[in-house]
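Novice: Build me a structure from this.
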Amino acid sequence: MSTSFLEIIELSDGRLVLRRAEDETVLVTLDFSDQAKEFLQGQHIEIAKAMFSAGMQMAGKVVEDDYDTYGSDTVSRMLH
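Specialist: Just a heads-up that it's a prediction; the model follows:
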C-alpha cells in the first residue's frame, strides 16, 4: 500500500470510515449501533479513532513480521 494521508469521516448515515484523503477510497468502516452510542455517551468517535489506530498498528506489524519471516510482502494467510 502506498503512503498516503488517511482521514476518519462520519458519513450521513452515521457510519465512520477510514479512507485515503486524496482519492476517498474507503479502507475500513465502523458502524456503532444506537445502543452502543448511547452506552458510550457520545464518545463513539474517540473510540473509533482508537480502534482505527490499533488496527493500523497491527496491520503494520503483520506486514513487517511476514516480510521478516518470508522475505516477501505477498504471503497467503489462513483465517480461522
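
Novice: CA atoms for contacts and neighbours, from now on please.
Specialist: Noted.

Novice: In what element of secondary structure is Glu24 found?
Specialist: Using DSSP states H and E, Glu24 maps to neither a helix nor a strand.

Novice: Show me how far the helix of greatest length in the chain is from its chain's centre.
Specialist: The longest helix of the chain (DSSP state H) is helix 44-70. Offset of helix 44-70 from its chain centre (Cα atoms, centre = their mean, to the nearest Å): 8 Å.

Novice: And for Val63, the neighbour number?
Specialist: For Val63, the count of nearby residues is 15 (other Cα atoms under 10 Å).

Novice: for comparison, sequence B:
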Amino acid sequence: MDTVLFEIVELANGDVALQRADDKGEPLLTIHFSEESNFYLQDAKIEVARAMVQAGLEAASEIAEANRAEEGIEDIDEADQGPVQIH
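Specialist: Next comes the predicted model:
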C-alpha cells in the first residue's frame, strides 16, 4: 500500500495550490485570495489555505459516508486505502 503525499504551495501568481508531492503537473485545487484578503492575512495565507483544504476534505468524507449509508454500502476500511498526508 503506497502513501499518497500532498503539499500546499504558493504559486508564482500568488494563488495557493494543493498538489501531489511527487507530481508538479496541474494542481488538484487552487485557492485565490483577493488583494484585500492578502492584506489582512499577510503571512498566514498558507495556514488559512491549509485549514480550508482540511475542512473541505472532512466535508467530502462526511458526504461520501452519508451517501454510502443511504445506498447500504458498507464503510470502506481507510486502512485499505493507504495513508494520506498533507503538509
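
Novice: tm score of chain vs chain?
Specialist: After superposition, the two chains reach a TM-score of 0.74 (TM-score structural alignment, normalised by the length of the first structure), with 71 aligned residues with a Cα RMSD of 2.1 Å.

Novice: ok, back up a step: show me what the longest helix of the first structure is packed against.
Specialist: Helix 44-70 of the first structure is packed against strand 16-20, with contacts defined by 3 or more Cα pairs under 8 Å, 6 or more residues apart in numbering; DSSP states H and E.

Novice: try 10 Å this time
Specialist: Judged by 3 or more Cα pairs under 10 Å, 6 or more residues apart in numbering; DSSP states H and E, helix 44-70 of the first structure is in contact with strand 6-10, strand 16-20, strand 26-30, helix 34-39.

Novice: Rebuild the ones you listed as a markdown table, extending it with distance to Asp65 of the first structure.
Specialist: Formatted as a markdown table, these follow (distance: least, Cα to Cα, whole Å):
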| stretch | distance to Asp65 of the first structure |
| --- | --- |
| strand 6-10 | 23 |
| strand 16-20 | 24 |
| strand 26-30 | 21 |
| helix 34-39 | 34 |
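
Novice: Could you identify which of these is most buried?
Specialist: Neighbour counts (mean count of other Cα atoms under 10 Å) averaged over each of those peak at strand 16-20, with a mean of 19.

Novice: What helices and strands are in contact with that one?
Specialist: strand 6-10, strand 26-30, helix 44-70.

Novice: for the alignment partner in the second structure of Met58 of the first structure, what are its contacts?
Specialist: Correspondence of Met58 of the first structure to the second structure, assessed by TM-score structural alignment: Ala59. Neighbouring residues of Ala59 of the second structure by Cα atoms under 10 Å, 6 or more residues apart in numbering: Val53, Glu65.
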